[in-house]
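Undergrad: Sequence first, then the predicted structure:
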Amino acid sequence: MKNNIRKISKQMSYVLRHNPDAFGLSLDAQGWCKVSDLLAAFKEKGTPITREYLEEVVDTNDKKRFAFSEDGKMIRASQGHSIRIDLGYTPEVPPEILYHGTAKRNLDSIFKEGLQKRNRHHVHLSPDLDTAIKVGQRHGKVVVPKVKAKEMHVLGFEFYRSQNGVWL
């Protein structure tokens, strides 16, 4: 069961963050998709899931990658999109320090070029060291550069906090 939840979560990440067309879905300007459309798309792809199962996938995702709208009729990825959407986040004053979990092999590039968003819209930052370590472990031997977020904010950089607490 847990492996299936992970499989569905990965498919949802791909569809809601990168390629809604793969499932014949349309996202609105803020990245929202009708829950009924997502369920129908999974059924059409040969993986029927219920609303209750979808809620379990969302609720048990350790990184809280997905969010339901207040009325529960829509769903979206909280961040990490490679497609153009407006998540509607407003700039916030960040904490003094934020952390960026990454693979050790990326460190030289980070020191030369700084943190890069690559094919996403934002650099993802963690509010604490433990979370950053978990994020970085997915990519290999982990390193966690500290980001002087408050200083950057004073210099004019904008920071946003997503629904799941990830700083962008």
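TA: Alright, I've got the coordinates. None of the values given here were measured: they were computed from a predicted structure.

Undergrad: C-alpha from now on. contacts and neighbour counts both.
TA: Fine.

Undergrad: To what extent is the residue lying closest to His139 once chain neighbours are set aside buried, counted in neighbours?
TA: Nearest non-adjacent residue to His139, counting by CA to CA, 6 or more residues apart in numbering: Ala103, 5.2 Å away. Using other CA atoms under 10 Å, Ala103 is surrounded by 18 other residues.

Undergrad: Was I right to think Ala103 contacts Gly136?
TA: Yes. Counting by CA atoms under 8 Å, Ala103 does reach Gly136; the two are 5.8 Å apart.

Undergrad: residues touching the residue nearest to His139, list them.
TA: Going by CA atoms under 8 Å, 6 or more residues apart in numbering, Ala103 touches 136-137, 139-143.

Undergrad: now the strands: where do they sit in this protein?
TA: For the chain, the strands defined by DSSP state E cover 33-34, 66-68, 74-77, 98-99, 102-103, 142-143, 146-147.

Undergrad: Format these as JSON lines; extra columns: distance to His18.
TA: Listed next are those as JSON lines, based on distance: least, CA to CA, whole Å:
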{"stretch": "strand 33-34", "distance to His18": "13"}
{"stretch": "strand 66-68", "distance to His18": "14"}
{"stretch": "strand 74-77", "distance to His18": "10"}
{"stretch": "strand 98-99", "distance to His18": "25"}
{"stretch": "strand 102-103", "distance to His18": "21"}
{"stretch": "strand 142-143", "distance to His18": "25"}
{"stretch": "strand 146-147", "distance to His18": "27"}
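
Undergrad: this is the other structure I want to compare:
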Amino acid sequence: MNTKTLNEVSKFLSYVLRHEPQAIGLNLDSEGWADVESLIAGAAKDGRILDIGLIQAVVSSSDKKRFSISDDGLRIRAVQGHSSASVSLQHVKKEPPEFLYHGTATRFLESIRQQGLIAGSRHHVHLSQDITTAITVGQRYGKPVVLKIEALRMHLEGFEFFQAENGVWLTACVATRFLNHNNDDL
């Protein structure tokens, strides 16, 4: 299986399992699960040829572990990053480490200075536990910058944190007062 094919299928799965399941007539339950056979049939109607082997290859080869297949192998879901109103994953609340990081592009810094980090169309702001991952995320949007978040202080002040199956930390928003203001970019 070539990397280009896996990347293309991963992007397609992200699109339909996170944002637009209705684009291929797919139904997600409240936890984001979709029937694999319905996914394959919906993709075929959209002109995409998927099979269980290809789907499993995408799930197992994803370094970010974006997707999960149910124990019985009949259902699939994105583990975080949803904007679909029908999905409301029930993540377990968890105490975060002292600091978490958010990768973004320098072109978003002015907006972040004004309003902090907001989820936008997603259900949560995504944070990582290491700077390297945050840099990689930021590079997808332009010249990367990493913001250091005072996560434990946020938690102690009543903000809730969750951790997705793939290790991504989630929270509703990050107010500017919790962004590390020693960062030269802020």
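TA: Now that the structure is in, tell me what you want to look at. Because the structure is a prediction, the values reported are computed rather than measured.

Undergrad: Send over the TM-score of the superposed chains.
TA: The TM-score (TM-score structural alignment, normalised by the length of the first structure) is 0.96; 168 aligned residues with a CA RMSD of 1.0 Å.

Undergrad: mind checking what the residue nearest to His139 of the first structure lines up with in the second structure?
TA: Counting by TM-score structural alignment, Ala103 of the first structure corresponds to Ala105 in the second structure.

Undergrad: now Ala132 of the first structure
TA: Per TM-score structural alignment, Ala132 of the first structure is aligned with Ala134.

Undergrad: Now do the contacts for the closest residue in space to that match that isn't next to it in sequence.
TA: Sequence neighbours aside, Gly103 is the residue nearest to Ala134 of the second structure in space, at 4.0 Å (criterion: CA to CA, 6+ apart). Counting by CA under 8 Å, 6+ apart, Gly103 of the second structure touches 127, 133-139, 144-147.

Undergrad: biggest helix in the second structure, by residue count?
TA: Taking DSSP state H as the criterion, the second structure has its longest helix at helix 3-14.

Undergrad: which residues are in contact with that helix?
TA: With CA under 8 Å, 6+ apart as the test, helix 3-14 of the second structure has contacts from 54-55, 57-58, 66, 78.

Undergrad: quick one, helices of the first structure?
TA: 2-17, 35-44, 51-60, 107-113, 129-137, 149-154.

Undergrad: Spit out the contact partners of Ala78 of the second structure.
TA: Contacts for Ala78 of the second structure (CA under 8 Å, 6+ apart) come out as 14, 17-18, 32-33, 66-68.

Undergrad: Which of those sits closest to Ala151 of the second structure?
TA: Proximity of those to Ala151 of the second structure (CA to CA) peaks at Arg66, which lies at 22.8 Å.

Undergrad: now that closest one: how far from His102 of the second structure?
TA: For Arg66 of the second structure, the distance to His102 of the second structure equals 17 Å [CA to CA, to the nearest Å].

Undergrad: Over in the second structure, find the residue span stretch 141-158 of the first structure aligns onto.
TA: Mapped onto the second structure using TM-score structural alignment, stretch 141-158 of the first structure spans residues 143-160.

Undergrad: hmm, who's touching the matching stretch?
TA: Identification of contacts with stretch 143-160 of the second structure by CA under 8 Å, 6+ apart yields 93-107, 131, 134-138, 161, 171-172, 174, 178-180, 183, 185.

Undergrad: distance of the spatially most central residue of the second structure from Gln163 of the second structure?
TA: Nearest to the centroid of the C-alpha atoms of the second structure, with distances taken as CA atoms, centre = their mean, sits Gly81, at 3.3 Å. Distance, Gly81 of the second structure to Gln163 of the second structure, using CA to CA: 12 Å.

Undergrad: again with Glu20 of the second structure
TA: Glu20 of the second structure is 23 Å from Gln163 of the second structure, by CA to CA.

Undergrad: Quick one: residues contacting the equivalent of Leu74 of the second structure over in the first structure.
TA: By TM-score structural alignment, Leu74 of the second structure lines up with Lys73 in the first structure. Lys73 of the first structure makes contact with 34-36, according to CA under 8 Å, 6+ apart.

Undergrad: what number of residues lie near the residue lying closest to His82 of the second structure once chain neighbours are set aside?
TA: Leaving aside its chain neighbours, His82 of the second structure sits nearest to Arg18 (4.2 Å; criterion: CA to CA, 6+ apart). Burial of Arg18 of the second structure is recorded as 22 neighbouring residues (other CA under 10 Å).
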